[in-house]
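[1] no sequence for this one, just the structure:
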């Protein structure tokens, strides 16, 4: 009996150790297709013929394996916006971490949606490819053992809203490269389409049922207000966090942000518009999509309620303190501590953004006087191969802005961060437009958004109890925002403006979070299929990380 028990115990241990989480395999054919999202034929990036691209439907802890066939005529990378890539910045898909996939070749990404649930999306990061499409939803569902704080909806809908230009991404890139601005977008798209004032519905609902709408702003420049005629929206999730379920009649979605809302079909059965409008802009751009009640009769009202837009904040945006964790919901996010308000701050970064500067006769955007530029050798590979001194210098940007910055430095902007430090990052917006920032590799606690200038005394205004854990934060004009996070995810991680123009022209930086030991416990070793380029292309491979 004792022998049988021993064998059973050994077998159980073996299965627990060696059974991996489920795998999801996808193959993508990425190419240009001529489409007319705003009525003008132009080249759009499609994936398997789709724009937006295919949905990655998965469950928490699934392994995602995607083979990308780059059938563009130029190099390509994808990033997985909000997926934390635990110990694995090798799969991050930015020019600071990876060599681009050459034209007419394939590359396979392999990452895990470790301990995450919620709404995320992917998009291309090379050139201005984001302006040509190539984006799609990543929907991470909860495992059966982890309940969500609302009943299963009757259906789950994706709502990708974003501004759009009729110029090609090549033309837009030339504008920026020659020192000009992108200008005002030509229109708005909902799921790749404009103006739903037709009889064809984009969404359908049945009277009495409740539906989940996953709303993401995948645009290039503008914040967007979203509303549904005659219906309220109950927020239940923001970027992977279940929130207190407050109800709104409209929702501001800033660049890069994703919300989940529940909408109950409790109105007269007929057609209604889902309305999207730009916010805080001189020119109000609006588009619509039709929501149809099953069996309903009657067109939607042609009159569209204003979005409370314009340059002035006519209607107050949702205050950050109203977006709090649902304390009864599961919290799968592994990072930091949910007692974050009691952790001592190790380092503070105060990052000031302005209206831009001119360097060599061309427009640039900078953070604390440094405008980031990408070289031929990714920063992550330079570190791994030990050739940092030939590619970049750490900490050329100060943690605090200088009082008088006269010259903008154009160079790779890399912070030498300390593994497991608890940091505070202040974003201070001196410009007249709403800014939005994203941190890859982490979720952070958004503790304050306030008008004016930040000072240490402003910490008294922080929410240090139940701030939402998220990965994107908006910063209003002449205002500041504060976030906190623990740098416990080793790797090279991008902190970037989500505005494509500002990001492309230098408003981004990287956090190099190195573990003191080259150990698989802290960071995965370089993948065997990693592309090599720049000065590391022909160098011998360094020793792999140890298993200790």
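    Here it is on my side, so go on. This one's a predicted model, so the numbers in the text were calculated from it and none came from an experiment. Numbers count the residues shown, from 1 in each chain.
[2] Only C-alpha atoms from now on, for both contacts and neighbour counts.
    Noted.
[3] hey, which helix is longest across the protein?
    helix 2-18 (DSSP state H).
[4] next helix or strand past that helix?
    As assigned by DSSP states H and E, the chain's next helix or strand after helix 2-18 is strand 23-35.
[5] now for that next one, which elements pack on it?
    Counting contacts by 3 or more Cα pairs under 8 Å, 6 or more residues apart in numbering; DSSP states H and E, strand 23-35 packs against strand 42-47, strand 63-70.
[6] ok, and here's another one to check against it:
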């Protein structure tokens, strides 16, 4: 057989083709390695005290990198967020990420029931992922009464580019941290609560750390170009009161509540209760001059009001001194309750995940457990305490999450001291017996649960659940009975993390406990939360698998009885 000589030109082409293919495959593999994890956002926070005068009286406030409120964390769905916190205060410190679901990761929740606090002069790095989530949230300190000194700031999560948003991109995206404020220091307020007294009425309302009198003397806080539309994310970061907010001379289009796109109704004013965040679109379609953003307390005998100036670019003229008011009196409660019923989930919009929001038919899932929550106030050793179903939560030296993980729960707390459905007379009223104890309730993984909040007091209440979004299906006057389920919104209730309960009324939520970990349900009132009106759901995966919950991070702080204990066997896939 005749041997054929190789064709040098063909060989060069083959070599070139192979080389090109090799480069392509190398680049592809490198790309896959680089993109194995979602993007990271890194923040370094120096937390310190400073002296400011938010209400005209010098007082000690908490600054983050010299700012009050703190810097904005601004991420995209599925981003990994890394926050290195340096505690320059004279007390232990923790932060919580109010509304971030922390899938499988209650290790980063930043509460005294889940984490050991950061000692003064040291630092700790939080690492969490905003997995399959969008929306408007905020962070704040949870130790001592630090929240009364500030330390809060905005946390926003926007959709990935491949997920369409149900409105055109706004000209700018503004955040508003509004809430009531005390002119006393947080040290004095803590001493007041520890001595057995309530905090009393706040002294004013702050908007992004400032108080506006509505006289036009303040520098503009926001600017708008005529004809353009702006997104305002408004959070009630206060300590005691619900707020009503409105834009002088402008209507608002509601577009998002705590991570859910909403049916886009128009409003003149909106109630935002303690712990809640709402997004609205406002179009600069009025005469070009100054206008006020107005926030005022709701359901209070004396209404506290603050303003922030919005300036039209190129406009001339001060804002009108006629400040728009919110509904008042008993009709205000009915008005607010009807407004709650007008909030609907936008089932035609995509969420942070590729599937449409309406694909989760929560109204067709059988309820496996009903828990009724009764808030109450009473005295223990002649000191004021607040309770949930007769149990007033206390934090010990060992976080309940760590005690459970290290197999030492029986040395720290007892499960299920709180009954699911106690007799109402036994847990409400001013003279009922209140028990002080760590309040931890066992929950079955992936059970579909109904929680009913009944408020037998004269003040409005607000509750927040960590680790989850729930469906806020109803709020009505009177007391709840099983027959009330026929009034639930089982189609398009807002998926959110905070619910208000009006005086002499009840509210109902529904959710699947599919997020393993130790998760806190608490009153968003600072004094109620501090004095025991909270508890924890222990949601354990029966498989102890990494598919359901992450292992404790290697850099976790240890304290109490678990300090020095050998680490438990890690979870496996």
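    Perfect, thanks for sending it. None of the values given here were measured: they were computed from a predicted structure.
[7] what's the TM-score for these two chains?
    Here the TM-score for the pair of chains, by TM-score structural alignment, normalised by the length of the first structure, is 0.96; 544 aligned residues with a Cα RMSD of 2.0 Å.
[8] picking up where we left off before, looking at the helices and strands packed on strand 23-35 of the first structure, which is nearest to residue 304 of the first structure?
    Residue 304 of the first structure sits nearest to strand 42-47 of all these, at 29.2 Å, using Cα to Cα.
[9] which stretch among the helices and strands packed on strand 23-35 of the first structure comes nearest residue 406 of the first structure?
    With Cα to Cα as the yardstick, what comes closest out of those is strand 42-47 (40.3 Å).
[10] In the second structure, what sits opposite residue 471 of the first structure in the alignment?
    In the second structure, the residue matched to residue 471 of the first structure (TM-score structural alignment) is residue 497.
[11] Which parts of the stretch 101-250 of the second structure are strands?
    Under the criterion DSSP state E, counting those that start in this stretch, the stretch 101-250 of the second structure contains strands at 123-129, 135-141, 153-158, 173-181, 204-207, 222-224, 229-236, 243-247.
[12] Specify the stretch among the ones you listed that is closest to residue 318 of the second structure.
    Across the strands of the stretch 101-250 of the second structure, closest to residue 318 of the second structure is strand 222-224 (Cα to Cα), at 13.6 Å.
[13] Now do the closest one: which range of the first structure does it align onto?
    Under the criterion TM-score structural alignment, strand 222-224 of the second structure matches residues 203-205.
[14] same question, stretch 98-106 of the second structure
    By TM-score structural alignment, stretch 98-106 of the second structure lines up with residues 81-89 in the first structure.
[15] so how far is that stretch off the chain centroid?
    11 Å (Cα atoms, centre = their mean, to the nearest Å).
[16] Just checking the distance from stretch 129-143 of the second structure to the centre of its chain.
    A distance of 6 Å separates the centroid of the chain from that of stretch 129-143 of the second structure, by Cα atoms, centre = their mean.
[17] no wait, stretch 433-446 of the first structure
    Centroid separation for stretch 433-446 of the first structure versus its chain: 8 Å, with Cα atoms, centre = their mean.
[18] Could you tell me where it falls in the second structure?
    The aligned range for stretch 433-446 of the first structure is 459-472, by TM-score structural alignment.
[19] how far does the matching stretch stretch from start to finish?
    20 Å (Cα to Cα, to the nearest Å).
[20] Give the equivalent position in the second structure for residue 37 of the first structure.
    Checking TM-score structural alignment: residue 37 of the first structure goes with residue 54.
[21] How about its match: what's its closest non-neighbour residue?
    Once flanking residues are discounted, residue 54 of the second structure sits nearest to residue 210: 5.6 Å by Cα to Cα, 6 or more residues apart in numbering.
[22] do residue 548 of the first structure as well
    residue 519 (5.9 Å).
[23] Does the one you found touch residue 545 like I think?
    Yes. Counting by Cα atoms under 8 Å, residue 519 of the first structure touches residue 545, with 5.0 Å between them.
[24] Contacts only, for whatever residue of the first structure lines up with residue 352 of the second structure.
    Here residue 352 of the second structure is matched to residue 332 in the first structure, going by TM-score structural alignment. Going by Cα atoms under 8 Å, 6 or more residues apart in numbering, residue 332 of the first structure touches 115-117.
[25] Run the chain-centre distance for stretch 263-270 of the first structure.
    So, by Cα atoms, centre = their mean, the centroid of stretch 263-270 of the first structure is 32 Å from its chain's centroid.
[26] how about the strands in the stretch 451-573 of the second structure?
    Going by DSSP E, counting those that start in this stretch, the stretch 451-573 of the second structure shows strands at 461-465, 470-477, 495-496, 498-501, 505-512, 517-523, 534-540.
[27] on that earlier part again, these two touch, right, the match of residue 471 of the first structure and residue 465?
    Yes. Between residue 497 of the second structure and residue 465 there is a contact at 5.7 Å, judged by Cα under 8 Å.
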